[in-house]
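Asker: would you be able to build a 3D model of this:
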Amino acid sequence: MVTKLLKMKLLLTTIGLFIVLAAFGQAKPETVLPFTIEKNVIYVYCKVNETDSLKFLFDTGADGSVINLSAKVKPDLQINGKSLNRGSNGTNEVDESNGNTINIGEITRTAVSFTLIDFQTDAFDGIMGTDLMKGNIFEIDYNTNEIRFFKQDDPDISYLRYDKMKLHLVDNYPAVESKLLIDGKEYKGIYGLDSGADNLLTIAAPYAKRQKLEGKMRNIGSATSIGSDGSEAVAPVVLCPVINFSGKHLYNIPILLSQSTEG
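Answerer: Next up, the predicted model:
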């Protein structure tokens, strides 16, 4: 089972290695990136090729980065490939641009590939996926609205006071173990860490149906999600009595039982 996990107050992660919750102490970040929060998701500003101040969704749930074809301002890109865009509404072929440069604060990435997708909104210019986060440990601080990028091998980072969790990669999707507690029974699963999701904690359809979760929790409504191609999907929202995450208990949490079979 892979689900989307609600964001926490302070998140620090190395893609492919681990997650910890704490402060860094004496380690000096490679760059500090201010961010804004709109509709529960994180946006940062970056430079692509010669175009500066592009608004990117910071998305730990995306393994590739994207340029939005509906954006008012778009960088100068060469379309030189094709790729498959896989989402909750299915898979489709889209254009791709390779060999680009992106500046993320003081960090420069070269030979960057962007998938080109029309999100049918000009609210943002692109998506920063985990392909641009690898090689760094980064700390998302919701108190100061800053993302601090540290070099992965920084010797000044101490992990002694940190809560540490094993990080799973499911098709390059970062996830951690957690449990739902319903009527005294535990339902263990792998929960995705998706900073690009603005919805509720979402349970994947195959797991929800196999465990008959909809009938075991109180239905409190429904929610509509929109795919990258504009298609809509409606799913029930139920109230989970207890979620056990990293030894902590969260009570009466609304969760969405996905009806999608892909993504």
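Asker: make it CA atoms for all contacts and neighbour counts henceforth
Answerer: Noted.
Asker: all helices for the chain, in order.
Answerer: 205-210 (DSSP state H).
Asker: what's the neighbour count on the residue lying closest to residue 90 once chain neighbours are set aside?
Answerer: Excluding the flanking residues, the one nearest residue 90 by C-alpha to C-alpha, 6 or more residues apart in numbering is residue 262, at 5.8 Å. For residue 262, the neighbour count with other C-alpha atoms under 10 Å is 13.
Asker: quick one: contacts for residue 262?
Answerer: 86, 87, 88, 89, 90 (C-alpha atoms under 8 Å, 6 or more residues apart in numbering).
Asker: ok, now with 10 Å
Answerer: 86, 87, 88, 89, 90, 91, 204, 205, 206 (C-alpha atoms under 10 Å, 6 or more residues apart in numbering).
Asker: and this one, so I can compare the two:
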Amino acid sequence: MIKKAPVGEIPFAIAGDSRIYVTAFVNGSDSLRFLVDTGASSIVLNTNSPKLKGLIHNGELADNLGTSGENSVEYSNDNSVKVGTIQYDKAGCAHIPYPPEYWDGVFGLNGLAAFNIEINYDDFKIYCYPKETLTVEDSYVSLPFTYKYDVPFVHLHIKLNGTLHNLLLEVDTGSDRIIDLNTPFVNKNNLLETKKPFAISRIASSDGGSGELKNVFFDEVIVGPYIMPKVAGAFSTLIFGMQSKENIDGMIGNNFLKRFNMLIDFNADKLYLQPNNFYYTPFYDFLVR
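Answerer: Purely as a prediction, here's the structure:
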């Protein structure tokens, strides 16, 4: 997406959960499996990871806001983190006790936003560029973003029951979801009874909480000139955490985001999107069997 040469590259894999995983090394560890998460404000170390035993430094308490609730976690600032060709010294890391089988850690925004980054799902690489305003061709969809709760949000047009809504949505590559609409927005527009769910999902987040989502089909999702019909989104019923907030409308997970190669200009606060080889893939396999 950018003609100039990157200053670093991070190879990644897309797992069956549609999320991005990279190999990392922390404080002299062996290879670790890290989730790439634009919905996490910080790099995270999984305190239940056997590979990180004895390598997590002491820290201080900090607040943590997750999808379904809030809690306090320990945070250290003196970590050595290597991901791809990128080396971070004195990296800040939150300590969160995920189940050990999930991942060893999370590669969050304080690591990603040290550069302008291109997440290229065709090449399976994250390209890192100097943090200066980039020149991007007009053919890419440009979405300005703003920070709320320390993570990026964009406006996206979604049509529901024939009505077009301009929604403020979190950009969350760390979620395996498609597009989830927050409980206050769902209740305000009386949406729960307007569409029959094709499935019910239970979710868990970094705060340790969980909740229920009603999976439904949205009429359309509009990304610049691209009109995507019958997108499998969801209505939230959560009453705690990010999806209970009234000043935001929901979140975009990587099951949607992976359909576009994505350039994040952290200097100009702009997100650029370009459809890729995943654009026409099914949202859920069971819907096409």
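Asker: returning to what we had before: just name the closest of the contacts of residue 262 of the first structure to residue 135 of the first structure, please.
Answerer: residue 86 (24.6 Å; C-alpha to C-alpha).
Asker: ok, the equivalent of that closest one over in the second structure - how many residues close by?
Answerer: Under the alignment (TM-score structural alignment), residue 86 of the first structure maps onto residue 65 of the second structure. Residues near residue 65 of the second structure, counting by other C-alpha under 10 Å, number 19.
Asker: shouldn't residue 65 of the second structure be in contact with residue 242?
Answerer: Yes. Between residue 65 of the second structure and residue 242 there is a contact under C-alpha atoms under 10 Å: 6.9 Å.
Asker: give me the common contacts of the two.
Answerer: Common contacts of residue 65 of the second structure and residue 242 (C-alpha under 10 Å, 6+ apart): 149, 205.
Asker: any of the contacts of residue 262 of the first structure buried? List them.
Answerer: 88, 89, 204, 205, 206 (16 or more other C-alpha atoms under 10 Å).
Asker: closest one of these to residue 181 of the first structure?
Answerer: The closest of these, once distances to residue 181 of the first structure are taken by C-alpha to C-alpha, is residue 204, at 16.7 Å.
Asker: list the contacts of the closest one.
Answerer: Counting by C-alpha under 10 Å, 6+ apart, residue 204 of the first structure has contacts 1-4, 191, 256-263.
Asker: and it, how far from residue 140 of the first structure?
Answerer: 26 Å (C-alpha to C-alpha, to the nearest Å).
Asker: what sits closest to the equivalent of residue 221 of the first structure over in the second structure if chain neighbours are left out?
Answerer: Matched by TM-score structural alignment, residue 221 of the first structure corresponds to residue 199 in the second structure. Counting by C-alpha to C-alpha, 6+ apart, residue 199 of the second structure lies nearest to residue 215, which is 5.2 Å off, once chain neighbours are set aside.
Asker: map the one you found across to the first structure for me.
Answerer: Checking TM-score structural alignment: residue 215 of the second structure goes with residue 237.
Asker: looking at it, that match is touching residue 259, isn't it?
Answerer: No. Residue 237 of the first structure is beyond contact range of residue 259, at 11.2 Å (criterion: C-alpha under 10 Å).
Asker: the two: which is more packed in?
Answerer: Per other C-alpha under 10 Å, whichever of residue 237 of the first structure and residue 259 has more neighbours is residue 237, with 22 against 17.
Asker: CSV for the contacts of residue 262 of the first structure, including distance to residue 50 of the first structure?
Answerer: Conversion of these to CSV gives the following (distance: C-alpha to C-alpha, whole Å):
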residue, distance to residue 50 of the first structure
86, 29
87, 30
88, 33
89, 34
90, 34
91, 31
204, 40
205, 43
206, 45
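Asker: output the residue interval of the second structure matched by stretch 115-135 of the first structure.
Answerer: Residue span in the second structure matched to stretch 115-135 of the first structure, by TM-score structural alignment: 94-114.
Asker: quick one: end-to-end length of that stretch, please.
Answerer: Termini of stretch 94-114 of the second structure sit 17 Å apart (C-alpha to C-alpha).
Asker: buried stuff in that stretch?
Answerer: Applying 16+ other C-alpha under 10 Å to stretch 94-114 of the second structure flags 94-98, 103-113 as buried.
Asker: stretch 165-177 of the first structure too?
Answerer: 165, 167, 168, 172, 173, 174, 175, 176, 177.
Asker: same deal with stretch 37-50 of the second structure?
Answerer: Buried, per 16+ other C-alpha under 10 Å, within stretch 37-50 of the second structure: 37-49.
Asker: quick one: end-to-end length of it, please.
Answerer: End-to-end for stretch 37-50 of the second structure, by C-alpha to C-alpha: 21 Å.
Asker: what does that stretch correspond to over in the first structure?
Answerer: By TM-score structural alignment, stretch 37-50 of the second structure lines up with residues 59-72 in the first structure.
Asker: what's the local residue count around residue 144 of the first structure?
Answerer: Residue 144 of the first structure, neighbours per other C-alpha under 10 Å, totals 10.
Asker: which residues are in contact with it?
Answerer: 10, 34, 35.
Asker: switch the cut-off to 6 Å
Answerer: Under the criterion of C-alpha atoms under 6 Å, 6 or more residues apart in numbering, residue 144 of the first structure has no neighbours.
Asker: what does residue 228 of the first structure give?
Answerer: Per C-alpha under 6 Å, 6+ apart, neighbours of residue 228 of the first structure: residue 119.
Asker: thinking again about what came up before, tell me the one of the contacts of residue 262 of the first structure nearest residue 229 of the first structure?
Answerer: residue 89 (8.0 Å).
Asker: the buried residues of stretch 94-114 of the second structure in strands, which ones?
Answerer: In this view, those that belong to strands under DSSP state E are 94, 95, 96, 105, 106, 107.
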